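Asker: sharing a sequence plus its predicted fold:
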Amino acid sequence: MRKLNKYIAFALLLALVSFTSCSSDTIESKPAKIDIPKISNQSEALLNLFTNSGDYINGVSSPYLISAEEVNDDKSNFLLIDTRYHEDYVNGHIDGAINVDREMLIDFLKSVNIYQYQKIIIIDNTGQAAAYITSMLRAIGYGSTYAMKYGMSAWSSKVPNQWAKNVNNKYANYLTSEPTKKPKKGAYPTIETKGRTISEILEIRAEEEISYNFAVTIDKLIENYDDYYIVNYISESRYNTKHLKGSVWYQPKKSININTDLSTLPTNKKIAVYCYIGHNGASLTAYLRLLGYDAYSLRFGANSFMYNFARSNKWATYNASDVVMNYELVIGDVPSKEKKAKANTIINPDLNFKHHEVVLPDPSEVCD
């Protein structure tokens, strides 16, 4: 009986092999198509992501600054990215700094092994655009990014100092101690991108906003005062002492959150954010623009219109004698004077900087 069963099993196996080998039909293998539903409320999705993944804008170390002294002490371990105009870079930059256009920055970072560096340092003229860019990059996952405080104005006295000519005391008649109440909570902005996943949406938003002219000067703000909802982003006690008329106080690292006062910001009006020196304001402005708010940072913060008052009351102010170092500058296109330096090996003409004729804008409109 056992032998019979074996013969039957063997015969069936031969029949199966014969059938499959003689068949002219082939079985086509098609990749599985996964249809990812599009996120309907993209702004709210970003908000939830930020809130549930560290809330970086309200982090203890926000706005993630690093001093020129710290950069100088450890620059060989940092990826130094200089986002200034190419002409400024050629006239003098930090040894090892690579000149990258803001529009190309995200693609550039994708092309580099960033894990060989302890930190990514963003460098500009004054630190404000660097704080804006740093905020954008941290939002999309580059958590080791820092802005060099005060920019190249702090690196060397040989670099044209934009801080010295922009601290001011005008518009004293626009100052008051009378508070302005926050409006009632309302809706969040609506954004629409082609992204289907939250990471796609976030990167698209960052690519759209990273090179935006995000700042407003005090002169432009005063000239168009009624067009702006003004956010005062300093301590409450100092807000109560003196602030721009009509400005509304928001507590740094707390108020701008889905669970607190974020929804009191208008979605139908420009928002001007000001802090002490512009770094916090620029960082917050980047966050708000990612979410779809029409936000702008006041260049040089309160230093641009109430410098003497701020200094006499020991607020954060720019002071060249405390800030400006005299570190070495490298002249020319090449990142480092050391031929074998790591920075010299990762230059990519397609990603570093647009080598075209640059038409310089009105200095008052430059976001640096």
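Answerer: Happy to help now that I have it.

Asker: when you work out contacts or count neighbours from here on, use the C-alpha atoms and nothing else.
Answerer: Fine.

Asker: now the strands for the stretch 101-250 of the chain?
Answerer: For the stretch 101-250 of the chain, applying DSSP state E, counting those that start in this stretch gives strands covering 119-123, 145-148, 175-176, 215-216, 228-232, 243-244, 248-249.

Asker: mean neighbour count, those strands: which tops it?
Answerer: Comparing the strands of the stretch 101-250 of the chain on average neighbours per residue, with mean count of other CA atoms under 10 Å, the densest one is strand 145-148 at a mean of 27.

Asker: included below, for side-by-side comparison, is a second structure:
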Amino acid sequence: MKLLKGLLVASLVTSLSLFTGCSDDDDNNDPAQTQFDLLSAYTDAHLADWTASGWIKDASDVYNNLAARYVIDMRSAADYGTGHIEGAVNATPSTLLSVAGNAGGKTIAVVCYTGQTASWATMALRMSGYADAYAMKYGMSAWNQTYAGSWDGGCSDTYVADFVTTAPPALPTYDAPALSGSQTSGADILADRVQAVLQGGFLTKTAANVFADLSGYNVINYWSEADYTTFGHIPGALQVSPGTLFADQNLSVLDPAGQNVLYCWTGQTSGFMSFYLNVMGYETYSLKFGANSMIHGNLGGHAWGTGGIADYNYPVVTN
């Protein structure tokens, strides 16, 4: 009997030591997750939905479905007052979410001068639960020809001779940004970050800014590789294909300690994605008017003024 008790005690001690050892190993292999870890796990699970087709639509969609749309106008109060889409509500970045809360179940359509700020704001809305919110493509410039000057003035061929058609360079890998905060869930961190980016406003750079200091920015071309080499690109620009800026894919090409400049065809897609990138902790600027501000005449169907996009003359009201 004594022998049996001794064996049982020895077995229990061995089991406890093994359990404790495994517990210590698990603790050492499971370091506390950072705010970025929690946020990126959450955004990676939702980014495909936020960026799904339908985040930007023609002015005709707003006009033909106006009764079912809640239009948010991001232009200045003065310009809104001189003419806006019937029923539109004026908002600023800091009031966007509170204004959106009055949508009453209608689909939100965001409007600005050119579609760029509206695209930026649309990502904020989609990240905040307005899954079907969208930007009106080309803004008021495409609603009525009276407002087309905003886009007409943004187009240029100034940098045609400066574009190069070299193959894309190898993509760098940077460390993740350090985010401050006390939230412990990805959803709560996201909500705080969305508010912070809205308060900071839409960050943009012009082509002149970039070409004046090509080595001072981490420039990212947001096209396919084929378009990058066919249409040409800003010298030294990285090439990142649309749909690959997940944390587990190409997000690490963003410099957490520098100024990142993202560009596309028109500044609308880059505006949309720049909101997300700033939420993730990267100081990211959208290049105003995109390639249209640099090589407008070479862009074919990607150019402002083609395909009837400026032919609408929909009505505006002043009340």
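Answerer: Alright, I've got the coordinates. If you're wondering where the values come from, they're calculated on a predicted model, not measured in any experiment.

Asker: need the strands of the stretch 101-250 of the first structure in a markdown table (columns: distance to Pro266 of the first structure).
Answerer: Rendered in a markdown table, the data for the strands of the stretch 101-250 of the first structure read as follows (distance: least, CA to CA, whole Å):
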| stretch | distance to Pro266 of the first structure |
| --- | --- |
| strand 119-123 | 30 |
| strand 145-148 | 28 |
| strand 175-176 | 22 |
| strand 215-216 | 18 |
| strand 228-232 | 8 |
| strand 243-244 | 18 |
| strand 248-249 | 12 |
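
Asker: of those strands, which is nearest Val324 of the first structure?
Answerer: Taking CA to CA as the measure, the strands of the stretch 101-250 of the first structure were each checked against Val324 of the first structure, and strand 145-148 came out nearest at 12.5 Å.

Asker: average distance between the closest one and the second structure?
Answerer: Average distance, strand 145-148 of the first structure versus aligned residues of the second structure after superposition (mean CA distance after the TM-score superposition for the first structure): 0.4 Å.

Asker: mind checking how far the nearest residue to His84 of the second structure once chain neighbours are set aside is from Ala247 of the second structure?
Answerer: Nearest non-adjacent residue to His84 of the second structure, counting by CA to CA, 6 or more residues apart in numbering: Val316, 5.0 Å away. Distance of Val316 of the second structure to Ala247 of the second structure, computed by CA to CA, to the nearest Å: 43 Å.

Asker: same check, this time on Asp227 of the second structure
Answerer: Here the distance between Asp227 of the second structure and Ala247 of the second structure works out to 24 Å (CA to CA).

Asker: what does Ser17 of the second structure give?
Answerer: Ser17 of the second structure is 39 Å from Ala247 of the second structure, by CA to CA.

Asker: what's the answer for Asp61 of the second structure, then?
Answerer: In this view, Asp61 of the second structure and Ala247 of the second structure are 33 Å apart by CA to CA.

Asker: between those two, which one's more packed in?
Answerer: Summary of the neighbour comparison: Asp61 of the second structure and Ala247, criterion other CA atoms under 10 Å, with Ala247 having more neighbours (17 against 13).

Asker: any idea how far Asn319 of the first structure is from the counterpart of Val62 of the second structure in the first structure?
Answerer: In the first structure, the position corresponding to Val62 of the second structure is occupied by Val71, as judged by TM-score structural alignment. Relative to Asn319 of the first structure, Val71 of the first structure is positioned 19 Å away (CA to CA).

Asker: higher neighbour count, these two?
Answerer: For the pair Val71 of the first structure and Asn319, the greater number of neighbours falls to Val71 (18 against 12), based on other CA under 10 Å.

Asker: which ones are touching the most centrally placed residue in the first structure?
Answerer: With distances taken as CA atoms, centre = their mean, Met136 lies nearest the centre of the first structure, 2.4 Å away. Met136 of the first structure makes contact with Ala206, Ile210, Ala286, Tyr287, Leu290 under the criterion CA atoms under 8 Å, 6 or more residues apart in numbering.

Asker: any of the residues you listed buried? List them.
Answerer: Ala206, Ile210, Ala286, Tyr287, Leu290 (16 or more other CA atoms under 10 Å).

Asker: show me what the fourth one aligns to in the second structure.
Answerer: Right, the one you point to is Tyr287 of the first structure. In the second structure, the residue equivalent to Tyr287 of the first structure is Tyr276, according to TM-score structural alignment.

Asker: so that match is in which element?
Answerer: Per DSSP states H and E, Tyr276 of the second structure falls inside helix 268-279.

Asker: that helix vs the first structure, mean deviation?
Answerer: In the superposition with the first structure, the average deviation recorded for helix 268-279 of the second structure is 0.7 Å (mean CA distance after the TM-score superposition for the first structure).

Asker: now do that helix: which elements does it pack against?
Answerer: Based on contacts counted as 3 or more CA pairs under 8 Å, 6 or more residues apart in numbering; DSSP states H and E, the elements that helix 268-279 of the second structure packs against are helix 116-127, helix 186-200, strand 260-263, strand 284-287.

Asker: for that helix, what is the distance to the chain centroid?
Answerer: Helix 268-279 of the second structure has its C-alpha centroid displaced from the chain centroid by 2 Å (CA atoms, centre = their mean, to the nearest Å).

Asker: next, the angle from that helix to helix 186-200.
Answerer: For helix 268-279 of the second structure against helix 186-200, the angle between stretch directions is 120 degrees (axes from the mean of the first three to the mean of the last three CA atoms, to 10 degrees).

Asker: which residue lines up with the residue nearest to His84 of the second structure in the first structure?
Answerer: Under the alignment (TM-score structural alignment), Val316 of the second structure pairs with Leu329 of the first structure.

Asker: which residues touch its match?
Answerer: Residues in contact with Leu329 of the first structure (CA under 8 Å, 6+ apart) are Gly92, His93, Ile94, Asp95, Ser156.

Asker: and the fourth one, what's its match in the second structure?
Answerer: So that's Asp95 of the first structure. Residue correspondence to the second structure (TM-score structural alignment): Asp95 of the first structure is matched to Glu86.

Asker: thought that match was touching Tyr314?
Answerer: No: Glu86 of the second structure is beyond contact range of Tyr314, at 10.3 Å (criterion: CA atoms under 8 Å).

Asker: scan the first structure for its longest helix.
Answerer: Across the first structure, the longest stretch assigned as helix under DSSP state H is helix 2-22.

Asker: what range in the second structure matches whatever helix or strand comes next after that one?
Answerer: Scanning forward in sequence from helix 2-22 of the first structure, with DSSP H and E defining helices and strands, the next element found is helix 42-52. With TM-score structural alignment applied, helix 42-52 of the first structure matches the range 35-45 in the second structure.

Asker: alright, that wraps it up for me.
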